[in-house]
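Student: Sharing a model prediction with you, sequence too.
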Amino acid sequence: MVRKIDIEVALAAEGEQRLVALKLDEGTSVAEGYRQGLAAMFSCSQEQQWREAPLGIFGQKVRDPDTAELKHGDRIEAYAPLKIDPKQARRARANNKSGAR
């Protein structure tokens, strides 16, 4: 008999956060768990934008989600692409402060 594990899939986008809890077979890959989480959260059209997102477990990027196995209690996180490079954002803020004097 295959043992079950409890995991969560979390997504955060502008103004919206989603979290779904799943019960999966032990040995399920991070990628498969993520796909099942997306299917539970979205319709196909909404899901598309998240398919290629980098994945992590509790803030640690997963190098190969297709082979990494989930453990009981894991939370898969999908990382949305940055809208602006953090270095550019800091530079813009610094320029705005220096120009405001």
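Tutor: Yep, it's here.
Student: drop to CA atoms for contacts and neighbour counts, all remaining ones
Tutor: OK.
Student: Show me which residues of the longest helix along the chain are buried.
Tutor: If you go by DSSP state H, the chain has its longest helix at helix 86-99. Across helix 86-99, burial judged by 16 or more other Cα atoms under 10 Å covers no residue at all.
Student: this is the other structure I want to compare:
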Amino acid sequence: MTFWNQAFRPDLNARSEEAKQFYAKVEFAYTLANFIAAIMFLIGSAMAFWPSTGTVSTWMFIFGSIVFAIKPTLNAWREWKLFQMGDASKLADDLESS
């Protein structure tokens, strides 16, 4: 099975205990990134009301945006690692046939 045939398929994430634990850890990091970015945007929005905190507000938005950009990176990394945790013999066959 190729990467594209099994990527982002929830039924394949539970194929082993190692895959389940890895999936849970990345899901936690994804949720944490959501929370951190949301807090940064909330604080940045409140600080934007005062000219004296305008620069800090802008930096909060930039850092929040960076954290939001981490989320799809986490998803792609998770799917690649789960693919690598798959059946090694099938992976070898897939690589030979491509």
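Tutor: Received, thanks. Computed from a predicted structure; not experimentally measured.
Student: what's the TM-score here?
Tutor: Here the TM-score for the pair of chains, by TM-score structural alignment, normalised by the length of the second structure, is 0.26; 39 aligned residues with a Cα RMSD of 3.7 Å.
Student: Can you work out which other helices and strands pack against the longest helix of the first structure?
Tutor: Packed against helix 86-99 of the first structure, as judged by 3 or more Cα pairs under 8 Å, 6 or more residues apart in numbering; DSSP states H and E, are no other helices or strands.
Student: How many neighbouring residues does Met41 of the first structure have?
Tutor: Neighbouring residues of Met41 of the first structure were enumerated by other Cα atoms under 10 Å; the total is 17.
Student: give me every residue that touches it.
Tutor: 18, 20 (Cα atoms under 8 Å, 6 or more residues apart in numbering).
Student: Asn95 of the first structure versus that one, what's the distance?
Tutor: For Met41 of the first structure, the distance to Asn95 of the first structure (Cα to Cα, to the nearest Å) stands at 41 Å.
Student: Check Ala21 of the first structure too.
Tutor: In terms of Cα to Cα, Ala21 of the first structure sits 44 Å off from Asn95 of the first structure.
Student: Ok, Glu16 of the first structure next?
Tutor: 30 Å.
Student: what about the closest residue in space to Tyr30 of the second structure that isn't next to it in sequence, how many neighbours?
Tutor: Of all residues not flanking Tyr30 of the second structure in the chain, Lys71 sits nearest, at 5.8 Å (Cα to Cα, 6 or more residues apart in numbering). As a burial measure, Lys71 of the second structure scores 19 neighbours (other Cα under 10 Å).
Student: Thanks a lot, see you next time.
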